[in-house]
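Peer 1: structure for the following, please:
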Amino acid sequence: MFENLSDRLERSFKILKGEGKITEINVAETLKDVRRALLDADVNYKVAKTFTDTVKQKALGMNVLTVVKPGQLMVKIVHDELAELMGGKASDLHLDGKPAIILMSGLQGSGKTTFSGKLANMLKAKNRKNPLLVACDVYRPAAIEQLGVVGQTVGVPVYSEPGNKDVVAIANNAIREARAKGNDVVIIDTAGRLAIDEQMMDEIAALKQAVNPDETLFVVDAMTGQDAVNTAKEFNDRLDFDGVVLTKLDGDTRGGAALSIRTVVTKPIKFVGTGEKMEAIDVFHPDRMADRILGMGDIVSLVERAQEQFDEKQAKELEKKIRKNQFDFSDFLNQIQQIKKMGNLKDLAAMIPGLGSKIKDIDIDDSVLKSIEAIINSMTPKERSNPKIINQSRRMRIAKGSGTTLQDVNRLMKQFDQMRTMMKLVTGTSNSKMMQMANAMRQMKGKL
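Peer 2: Below is the predicted model:
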């Protein structure tokens, strides 16, 4: 995500490296390169020009402390302006209605249906809501069935009326059903088209007027770059939506949509989709995204993701086992499954400050976890709980059963022993301390 832009910006800042002070000449040279980097990332030309003009004005008007190098100051100014460009701060959903109604809009293929499921899953897990998904895409073949599968995956009911083409009637009936059954959030999935047309706009405008949603969200594929921004503008002119959802931000996106859309439509980016799994949804934090773009990582988001997978009671039991050197392969398998829920391994690693640029050319394949799981699943319950009994013949059987080699099994056994030793040394960092660390990080970011 944003790897090319990050590389280009890093090279741009090197122009100031070694300079004793900021001057109009070296700032102009740096920002010329920054503007090219933004344009190559498919950022809107006017947005890129305004951005670099603002940075130049702030850089030249600032007195540089002797302890701050010009390059460091420029990074700080660019970071703050990038965050401001993308909205400044995270924007919350407004769910005041009873039930609260969320209307999805966007072109076909933008990911509305999948995102509807992700949002329902997030509201259910984090906000303790009881959502209802509504199938109002009555044109695309199998759209209702797709939403049904999504709803089943996340454990959320789906309201549909197969054969009925009146989306206003379907939505109103769904809202009545939600009130009757105690659903406090209604998420309406609507039809899209391959391109904007008058019929689609008329239909969704009529739907919005009829249900008066608390939130109208525009869902757009981030990989479409400036086309995404142009489509957002046309939808906003007609619908006056409340916020933007950028999907497929984990793909080979140049970042132009994320950096341009807030300025062009003056509406906040509220969520981003970061993968195919139903848990792959993040609240959009402009300051954290600026951190990632500038290669600073995103340790707060990483800790938050870890906290979501933590079970306080389970963590305390695990700590006791580690202290007694009783951590076994069943515990290890459980930890792997929790890590997988947090997201793609390379994305997680890139959140660690300073690591993103070092691993950008390294292929970190999630399949490595699959082979470890296969090896552990090929062990007997007795072997998992007591790894010391796994002798050479058992290792050969485990390798054959897991479709791996004896070398793979031996390597895992060695790494497991090393990990147990290390974990025993660091058991002082308990889950409660992880919580304290996360809170301290948030407070620090608030003061910076």
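Peer 1: please make it C-alpha for all contacts and neighbour counts, starting now.
Peer 2: Will do.
Peer 1: packing partners for the longest helix anywhere in the chain?
Peer 2: Longest helix of the chain, by residue count under DSSP state H: helix 406-425. On a contact count with 3 or more Cα pairs under 8 Å, 6 or more residues apart in numbering; DSSP states H and E, helix 406-425 meets helix 312-323, helix 392-402.
Peer 1: now render the ones you listed as a markdown table, adding mean neighbour count and distance to residue 118.
Peer 2: Listed next are these as a markdown table, based on neighbours: other Cα atoms under 10 Å; distance: least, Cα to Cα, whole Å:
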| stretch | mean neighbour count | distance to residue 118 |
| --- | --- | --- |
| helix 312-323 | 15 | 25 |
| helix 392-402 | 16 | 33 |
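Peer 1: in CSV: those helices, plus distance to residue 167.
Peer 2: Putting these into CSV (distance: least, Cα to Cα, whole Å) gives the following:
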stretch, distance to residue 167
helix 312-323, 44
helix 392-402, 51
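Peer 1: what's the closest of those helices to residue 348?
Peer 2: helix 312-323 (20.8 Å; Cα to Cα).
Peer 1: the closest one - contacts with which helices or strands?
Peer 2: Against helix 312-323 (3+ Cα pairs under 8 Å, 6+ apart) you get helix 406-425, helix 431-447.
Peer 1: can I get those in a markdown table with mean neighbour count and distance to residue 40?
Peer 2: Converted to a markdown table, the helices and strands packed on helix 312-323 look like this (neighbours: other Cα under 10 Å; distance: least, Cα to Cα, whole Å):
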| stretch | mean neighbour count | distance to residue 40 |
| --- | --- | --- |
| helix 406-425 | 14 | 43 |
| helix 431-447 | 13 | 30 |
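Peer 1: this one next, for a side-by-side:
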Amino acid sequence: MFDRKEKGDRAVLVLPHSRGEGDTARRAEEFAELVKSAGAEVLGVVAARVEDPNPRYYIGSGKADEVAEAARALEADVVLVDHVLTPVQERNLEKHLGIRVVDRAGLILDIFAQRARSHEGKLEVELAQLKHLATRLVRGWTHLDAQRGGAIGNRGPGETQLETDRRLIGVRVKMLTKRLEKVQVQRGQQRRSRLRNTVPQVALVGYTNAGKSTLFNALTTGDVYAANLLFATLDPTVRKLEDLSCGPAVLADTVGFIRELPHDLVAAFRATLAEARDADLLLHVSDAADEERERLHRVVDNVLEEIDAGDVPQLHIMNKIDLAGSEPRIDRDAAGKPVRVWLSAATGVGLDLLRQALGELLGGERVQSALLLPLTAGRLHARLKAAGAISGETVDEHGWQLRIDAPRSVIAPLSGGDPTETQLLRELLAVAE
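Peer 2: Just a heads-up that it's a prediction; the model follows:
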């Protein structure tokens, strides 16, 4: 066996493909972008036709020899494989090549580790990494077979370094899981608070690098990092979305999706993805200039199904029309409902159409009326204000003179169960009909 180097980013890429796989050039380009996002230098590429995966190496033994020769000739210190390998295949390849081997899942996990900034994001990434690592400890490093013992206090059967590492990983996984449960409880409380205020919840989803964060910044006062890199942002960010005809809403930016996203990573990022699952509306952002956008739509929809968000209504956003040469517009279904908005988040063209579509989808029938609210109804006044239902008000000894302008769906549930408040809202809604 060999001793792993502490760090190395000079890479040879292995690109497995099969006959019916589709656009292998696009897949290779995407993997190269992943490698770029990880900060590695690509020295060479080896394509490998794989119709019947080799249980030992995944690629054929002859192709494994070719990769070994390329790695030696180019003095590479890591081989990156564009496929998810089993622990046995990864271990056998490392032994055969004599250098580190990282599969697609490991590479994505490494990128996530570099990008996470919040306490929650770092916990989620570390948990996913440890779960991934736990299956790959066997004989990956020469020191793992060393038996403890021999010195005073350590004599006897002892335990191997492998067993020690497994035990320590198990302890760390339990600790991280408990910490994340606490964070998720806190985030759940924040979401429930927003729901109690009946503010509509909107979440951005889409294939990574489709321009979600740029759109988020354009629609809000957010300052989410946006760059032409895969997984440029990871941590969930929530901002208020204003200037809509339906009143204010809450907009959440979520992690970008990608094909073959590691299952452990999807499971770990429950808190981030919960913003999509609990939303009233998903803005499914796509790159209008991408010829593969329909296939990428299906990838995103598959991940949404996996996190139980497949039934959440979607509005498709065709972004980057400045690159596609398209005009800003709203596409509608037979009933006149907006289903697709064409825009450019980078230039701002079409953002007004998106706000119009959001107002229509989130608003429904509006209530526009005057309301005299007695001073004893302070809680209802606070709820109406938090929901953005008050367009103007004055107050005197008789109470609040309010001008109400909000969707009926926002006002109807605001009474909180109090009979007096319920009657006031019932009268308001009756007058507005």
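Peer 1: TM-score for these two?
Peer 2: The TM-score (TM-score structural alignment, normalised by the length of the second structure) is 0.29; 217 aligned residues with a Cα RMSD of 7.3 Å.
Peer 1: residues touching the longest helix of the first structure, excluding its own?
Peer 2: With Cα atoms under 8 Å, 6 or more residues apart in numbering as the test, helix 406-425 of the first structure has contacts from 322-323, 325, 327, 372, 375, 395-396, 398-399.
Peer 1: between those residues, which is closest to residue 121 of the first structure?
Peer 2: residue 372 (28.3 Å).
Peer 1: give me the nearest residue to the closest one, chain neighbours excluded.
Peer 2: Excluding the flanking residues, the one nearest residue 372 of the first structure by Cα to Cα, 6 or more residues apart in numbering is residue 412, at 7.5 Å.
Peer 1: can you pull the contacts of residue 150 of the first structure?
Peer 2: Taking Cα under 8 Å, 6+ apart, one finds 113-114, 117 in contact with residue 150 of the first structure.
Peer 1: one more time with 6 Å
Peer 2: Residue 150 of the first structure makes contact with residue 117, according to Cα atoms under 6 Å, 6 or more residues apart in numbering.
Peer 1: element containing it?
Peer 2: Using DSSP states H and E, residue 150 of the first structure falls within helix 143-154.
Peer 1: and what of residue 207 of the first structure?
Peer 2: According to DSSP H and E, residue 207 of the first structure maps onto helix 198-211.
Peer 1: downstream of that helix, the next helix or strand is which one?
Peer 2: Next along from helix 198-211 of the first structure, by DSSP H and E: strand 215-221.
Peer 1: so what's the residue count around residue 231 of the first structure?
Peer 2: Neighbourhood size, residue 231 of the first structure [other Cα atoms under 10 Å]: 18.
Peer 1: wait, I meant residue 339 of the second structure
Peer 2: By the criterion of other Cα under 10 Å, residue 339 of the second structure has 16 neighbours.
Peer 1: wait, it sits on residue 318?
Peer 2: No: between residue 339 of the second structure and residue 318 there is no contact, the gap being 10.7 Å when judged by Cα atoms under 6 Å.
Peer 1: can you give me the strands for the second structure?
Peer 2: Here the second structure has its strands, by DSSP state E, at 10-17, 41-49, 78-81, 100-102, 201-206, 237-241, 249-253, 281-287, 314-319, 329-332, 338-342, 366-373, 390-396, 399-407.
Peer 1: go on, the first structure?
Peer 2: According to DSSP E, the strands that the first structure contains are 100-105, 131-136, 158-159, 185-190, 215-221, 243-247, 269-273, 281-283.
Peer 1: residue 148 of the first structure: which of those strands is closest?
Peer 2: strand 158-159 (6.1 Å).
Peer 1: give me the contacts around the closest one.
Peer 2: Against strand 158-159 of the first structure from outside (Cα under 6 Å, 6+ apart): 132-134.
Peer 1: quick check, nearest of those residues to residue 105 of the first structure?
Peer 2: Here the nearest of the contacts of strand 158-159 of the first structure to residue 105 of the first structure, counting by Cα to Cα, is residue 134; it sits at 13.1 Å.
Peer 1: how near is residue 309 of the first structure to residue 146 of the first structure?
Peer 2: As judged by Cα to Cα, to the nearest Å, residue 309 of the first structure and residue 146 of the first structure stand 27 Å apart.
Peer 1: equivalent analysis for residue 33 of the first structure, please.
Peer 2: As defined by Cα to Cα, residue 33 of the first structure lies at a distance of 45 Å from residue 146 of the first structure.
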